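S.K.: Below: sequence and its predicted model.
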Amino acid sequence: MNDTSHDRTEQQLREALGALACNVHATPDAYRLARGDWLRRERRRRLVLTVLITVVFALAILIGLWVLNQNPSGPGVVFDRTHGQLGPGLDGKAAFDLIGPL
């Protein structure tokens, strides 16, 4: 492809696009309408994100409170009287060796 055919093609494209552009007429308030539409979508996106974050946070708090409110199914390990005051595996001699005389 030589340089003259490239220039000719570019000129033809420029003329065709120029003819199409002459037929396009924007309304005087097109920018205002487009900007208003964009701002409306931006506000809606932020509102949806805020609601979603609030719902997830509230759900996490409710699940945490529900888990903390559940009663244990068995006796607690720390204050289990069957194993002594210090917990399982520590009898009197082991406690004396570990802590010393009280």
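M.R.: Nice, I can see it.
S.K.: hey, let's count contacts and neighbours off CA atoms from now on
M.R.: Will do.
S.K.: right, and the helix or strand after the helix ranked longest in the chain?
M.R.: In the chain, with assignment by DSSP state H, the single longest helix is helix 30-69. Per DSSP states H and E, the first helix or strand lying C-terminal to helix 30-69 is helix 92-99.
S.K.: elements contacting that following helix?
M.R.: For helix 92-99, there is no helix or strand it packs on, judged by 3 or more CA pairs under 8 Å, 6 or more residues apart in numbering; DSSP states H and E.
S.K.: Check what contacts that helix and list those residues.
M.R.: Contact with helix 92-99 is made by Leu86, as judged by CA atoms under 8 Å, 6 or more residues apart in numbering.
S.K.: With stretch 26-46 instead?
M.R.: Nothing outside stretch 26-46 qualifies as a contact, by CA under 8 Å, 6+ apart.
S.K.: Quick check: buried residues in the longest helix of the chain?
M.R.: Under the neighbour-count criterion of 16 or more other CA atoms under 10 Å, helix 30-69 has nothing buried.
S.K.: And here is the other one:
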Amino acid sequence: MSSDNAGATGPASAPVQTEERLREAMAALAGHVHPAPDAYRTARGEWRRRERRRRLVLGALIAVVFALATLAGLWVLNSAPATSPGVFDGERMPAPSAPPGG
């Protein structure tokens, strides 16, 4: 608080008085609030349950996406016509042994 508003009763001191009154009211209200004896343990248990559930849901989602990607890949590989050659059934070219002129 600044000393400029000390003892002032004009409109400029109204926000300061309101702030002080609110601060006192909140302090009085907070003085009467007492947490339950096992509040921390209860809140921690709820947080751990939510965290465990979040991890299980994420793991299940990853498993489903992986399974769908695998099934889609197998379906694409098996949907090739039976008359087409396999992936490695082409003419083999010998690998170059050394660069030319070297």
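M.R.: It's in. Source: prediction; values computed, not measured.
S.K.: Give me the TM-score for this pair.
M.R.: Once superposed, the chains reach a TM-score of 0.64 (TM-score structural alignment, normalised by the length of structure 1), with 77 aligned residues with a CA RMSD of 2.3 Å.
S.K.: now the longest helix of structure 1: which residue numbers in structure 2?
M.R.: Under TM-score structural alignment, the alignment places helix 30-69 of structure 1 onto residues 39-78 of structure 2.
S.K.: mean deviation of the longest helix of structure 1 from structure 2?
M.R.: Helix 30-69 of structure 1 differs from its equivalent in structure 2 by a mean of 0.8 Å after superposition (mean CA distance after the TM-score superposition for structure 1).
S.K.: mind checking how far the most centrally placed residue in structure 2 is from Trp47 of structure 2?
M.R.: Residue closest to the average C-alpha location in structure 2 (CA atoms, centre = their mean): Arg54, at 9.8 Å. Distance, Arg54 of structure 2 to Trp47 of structure 2, by CA to CA, to the nearest Å: 10 Å.
S.K.: State the number of residues packed around Ala19 of structure 1.
M.R.: The number of residues packed near Ala19 of structure 1 is 11, by other CA atoms under 10 Å.
S.K.: ok, now how distant is it from Gly64 of structure 1?
M.R.: For Ala19 of structure 1, the distance to Gly64 of structure 1 equals 67 Å [CA to CA].
S.K.: Also Arg35 of structure 1?
M.R.: With distances taken as CA to CA, Arg35 of structure 1 is found 43 Å from Gly64 of structure 1.
S.K.: again, but for Leu47 of structure 1
M.R.: Distance from Leu47 of structure 1 to Gly64 of structure 1, counting by CA to CA: 26 Å.
S.K.: Could you do Val56 of structure 1 as well?
M.R.: Distance, Val56 of structure 1 to Gly64 of structure 1, using CA to CA: 12 Å.
S.K.: Measure how buried Ala95 of structure 1 is and give me the count.
M.R.: 14.
S.K.: Just tell me what it corresponds to in structure 2.
M.R.: So, by TM-score structural alignment, Ala95 of structure 1 is left unmatched.
S.K.: So Ala95 of structure 1 versus Pro75 of structure 1, what's the distance?
M.R.: 22 Å.
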